[in-house]
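**Student:** Next input, structure requested:
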Amino acid sequence: MAGNRLVSMKDVARRAEVSVGTVSNVLNRPDIVSQDRRERVEAAIAELGYVRNDAARQLKLGHSRTVGAIVLDSANPFYGQIVGGIESAAESSSLAVIAGSTGNREQRERLYLSLFEEQRVRGILLASTGGTKELIDGIRRRGTPVVLVESSRDATGGSSVSVDDIAGGEIAVRHLAELGRRRIGVVAARQDLRQVADRLHGARRAAADAGIELEVLDAEDLTVLAGRAAGMSIVERPAAERPDAVFCVNDLIAVGVLQAFAFRHQISVPEEIALVGYDDIAFASSTVVPLTSVAQPADLMGRTALALLEEEIADPDASPRHVSFTPTLVERESTTG
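**Tutor:** Prediction:
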């Protein structure tokens, strides 16, 4: 670099005493350049510290090797697992992944969508808050494919990958009912999010089938601290007024509830209250009482989302595809003792 200025191909050409075209050929088609000229250009590149501007090159060629991934909450390990699946699949295709977290905020989702489009990424993989459909439609019309993650078929005009969260909510509450639990509470936050609403819907459906009326306990957020506060509200009740089972709409809330119950051994799990989470994040099995959880195939969801994106790029006129996975229950000591 000369001073603070980035070294250009012209600088390399001047130092090697060749044309800019020859430098370009050395970088892109070295087999057509004579050995003497190739060695001179390579020596000039090494001496000047030239770095190819691959972003500009990709724009000129009309394609990018970078994929944008937008998730709801990077603090939730579930979304880290999704991004990990995207990155694993991208690596085998020599693609780079840039990830952003919206913190469950529509405004930040809009910002990331606009920035990724401006950067001319290859495509966008999006776990959406649900309020940006018009923006997504516009991005697609302008040529950047968007694949939705955690989105049902009727919520998008493009390809998407999701888990049947209604079935997941049913699985959780049915499991508790089959254990003989009759006073079941559901700890939920952000019911405006499709994922949470579907899990609640499934939970209510399973409760109705079992002749049980659910109690919905509102948490302030989808976090451990919010779960701990919700758990403390249960602890503070007289024993006869507490639920005998709790389903939490994600594992972070469930971990917080478990912490509240374990504090000074105030409530034993599962003897007094059985507990089920959702997502089956990595440390669900290593909590103080290993957590029963509804598992989503996060890594596979990420890999599948990237595969759908590549299908759309290969054939833009093909019909959109939706892939839906069925969650499974992973039973541990928080319900089975």
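**Student:** Please count neighbours and contacts with C-alpha atoms only from this point.
**Tutor:** Fine.
**Student:** So what's the residue count around the nearest residue to residue 282 once chain neighbours are set aside?
**Tutor:** In space, residue 282 comes closest to residue 77 once its chain neighbours are excluded; the distance is 7.4 Å by CA to CA, 6 or more residues apart in numbering. Residue neighbour count, defined by other CA atoms under 10 Å, stands at 18 for residue 77.
**Student:** those strands in the stretch 201-337 of the chain, which residues are they?
**Tutor:** 215-218, 245-248, 274-279, 292-295, 322-325, 328-330 (DSSP state E, counting those that start in this stretch).
**Student:** hmm, back to that, isn't the residue nearest to residue 282 up against residue 281?
**Tutor:** Yes - Residue 77 is within contact range of residue 281, at 6.1 Å (criterion: CA atoms under 8 Å).
**Student:** on that earlier part again, include distance to residue 190 when you put the strands of the stretch 201-337 of the chain into TSV, please.
**Tutor:** Conversion of the strands of the stretch 201-337 of the chain to TSV gives the following (distance: least, CA to CA, whole Å):
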stretch	distance to residue 190
strand 215-218	9
strand 245-248	12
strand 274-279	15
strand 292-295	19
strand 322-325	23
strand 328-330	23
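**Student:** For residue 309, which of those strands is the nearest?
**Tutor:** For these, proximity to residue 309 was assessed by CA to CA; strand 322-325 is nearest, at 11.4 Å.
**Student:** Another sequence for comparison is provided below:
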Amino acid sequence: MAPAGIREVAAHAGVSIGTVSNFLNHPDRLSAAMVRRVTDAIEAVGFVPSNAARQLRMGVSSVIGYLASDIGNPHFGEIAASVQSRASELGLSVFIADAQEDQGTEDAHLDAFAQHHVRGLLVASHHPVEERLALLRRRGTPSVLVGQRAVSEEQPSVSVDEVDGGRQAVAHLADVGCRTVAFVGGPSEIVQVSARLAGAERAAGERGLRLREIPVAERSVAAGREVGALIAALPRESRPDGVFAVNDLLALGILQELVGRGVRVPEELALIGYDDTEFAEASLIPLSSVSRRHRDVGELVVDALFATIRGRSPDRLHRVLKPRLMPRRSTQGFLST
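**Tutor:** Purely as a prediction, here's the structure:
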């Protein structure tokens, strides 16, 4: 049985096809009574409007795209939920794509979004992406860069001061008494990683700490476990007494392995992560972290995108948010020697 169309709706409601078309595209042109009449007919015949067809006719999409660098990281999932909430308030839908931290996958998703004529893009990338976004912008798809401050004065962005976040993390470890700090992160080509390292180096220099780097190929719990095993295997006098992991996933993996191998956290080693995901606070030993969570981030990025769509600049072209230190048990109680 073929699905019901607008002809069936019109026949059931006893109105013209043009009236049903107005209901779908220009409901403001109909009286409240007529809207109710057509609505009842739609429900009765089981008609499902086609947003895609309507967008082709009107030349306007009601969909925006959100491209996450790694949706498996709870931080990006939180942004997605915040974006969806704000977009829903505006009567919009959000298509979400996961680049899986792969530049080729990211490019493919950007192509797909452009081919589907989304109204605009929110792009959370770990790669240099501004040239690609500029090309899409020239072709009619505006965007906001999320989590990375744009260099171009034509590219709106909403980001966090990652240098200050790295500085806060290492300064906190100095404040609790650490003297030798390991920075665990990578790859260094990722803008956010290099910025947090720069902040860590600044704090180490200001506080007279020794800072050593432990590079990792990925920022995952599994990679953290490998680092935790490496640190635990060192003689106590050779271990760092503080660890700054570039995200909470790494930090949680390090924590699991250290505790499992008998290293007392925080008494012997203070540990801090980054992102302040819900898993940080819920850990068996609550994890200190640097928070870049902001309740209104979805509103900020969606509103910035729509200011651009309307042909005007956002209130602030490059909005840079301040991170906040969230001290918890994993650093509170360190026993300096």
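**Student:** Overlay the chains and give the TM-score.
**Tutor:** Taking TM-score structural alignment, normalised by the length of the first structure as the basis, the two superposed chains have a TM-score of 0.89; 332 aligned residues with a CA RMSD of 2.6 Å.
**Student:** Tell me how many other residues surround residue 296 of the first structure.
**Tutor:** Under the criterion other CA under 10 Å, the count of neighbours that residue 296 of the first structure has is 23.
**Student:** The equivalent of it over in the second structure: what's it in contact with?
**Tutor:** In the second structure, residue 296 of the first structure lines up with residue 292, judged by TM-score structural alignment. Neighbour list for residue 292 of the second structure: 160, 275, 276, 321, 322, 323, 324 [criterion: CA atoms under 8 Å, 6 or more residues apart in numbering].
**Student:** my guess is the fifth one contacts residue 160, does it?
**Tutor:** This points to residue 322 of the second structure. Yes - counting by CA under 8 Å, residue 160 is a contact partner of residue 322 of the second structure at 5.9 Å.
**Student:** Please say which of these two ends up with more neighbours.
**Tutor:** residue 160 (21 against 15).
**Student:** related to what we said a few turns ago, where's the match of residue 296 of the first structure relative to residue 41 of the second structure, distance?
**Tutor:** Distance, residue 292 of the second structure to residue 41 of the second structure, using CA to CA, to the nearest Å: 49 Å.
**Student:** what does residue 35 of the second structure give?
**Tutor:** 10 Å.
**Student:** Now name the helix or strand holding the residue nearest to residue 32 of the first structure when sequence neighbours are not counted.
**Tutor:** In this structure, residue 32 of the first structure finds its nearest non-sequential neighbour in residue 25, 7.3 Å apart by CA to CA, 6+ apart. In this assignment (DSSP states H and E), residue 25 of the first structure forms part of helix 20-28.
**Student:** Please pull up the equivalent of residue 119 of the second structure in the first structure.
**Tutor:** By TM-score structural alignment, residue 119 of the second structure lines up with residue 122.
**Student:** ok, its match touching residue 144?
**Tutor:** Yes - if you go by CA under 8 Å, residue 122 of the first structure and residue 144 touch, sitting 6.9 Å apart.
**Student:** Those two - which one has more neighbours?
**Tutor:** Of the pair residue 122 of the first structure and residue 144, residue 122 is the one with more neighbours under other CA under 10 Å, namely 25 against 18.
**Student:** for the more buried one, what are its contacts?
**Tutor:** 63, 64, 65, 66, 67, 68, 144, 145.
**Student:** Return the distance of it relative to residue 83 of the first structure.
**Tutor:** For residue 122 of the first structure relative to residue 83 of the first structure (CA to CA), the value is 16 Å.
**Student:** in the stretch 101-250 of the first structure, which spans are helices?
**Tutor:** 106-118, 133-141, 165-178, 194-209, 224-235 (DSSP state H, counting those that start in this stretch).
**Student:** out of those, which comes closest to residue 308 of the first structure?
**Tutor:** So among the helices of the stretch 101-250 of the first structure, helix 133-141 is nearest, using CA to CA, at 14.4 Å.
**Student:** Grab the most central residue of the second structure for me.
**Tutor:** Centroid-nearest residue in the second structure, with CA atoms, centre = their mean: residue 76, separated by 3.2 Å.
**Student:** you'd agree that one is up against residue 67?
**Tutor:** No - using CA under 8 Å as the test, residue 76 of the second structure is too far from residue 67 to be in contact (9.5 Å).
**Student:** measure residue 325 of the first structure to residue 304 of the first structure for me?
**Tutor:** Residue 325 of the first structure is 11 Å from residue 304 of the first structure, by CA to CA.
**Student:** And those two? Which one has more around it.
**Tutor:** Using other CA under 10 Å as the criterion, residue 325 of the first structure and residue 304 rank with residue 304 on top: 21 against 15.
**Student:** so what's that one closest to, chain neighbours aside?
**Tutor:** Here the residue nearest residue 304 of the first structure, using CA to CA, 6+ apart, is residue 161, at 7.2 Å.
**Student:** Contacts only, for that neighbour.
**Tutor:** 147-152, 301, 304-305, 322-325 are the contacts of residue 161 of the first structure under CA under 8 Å, 6+ apart.
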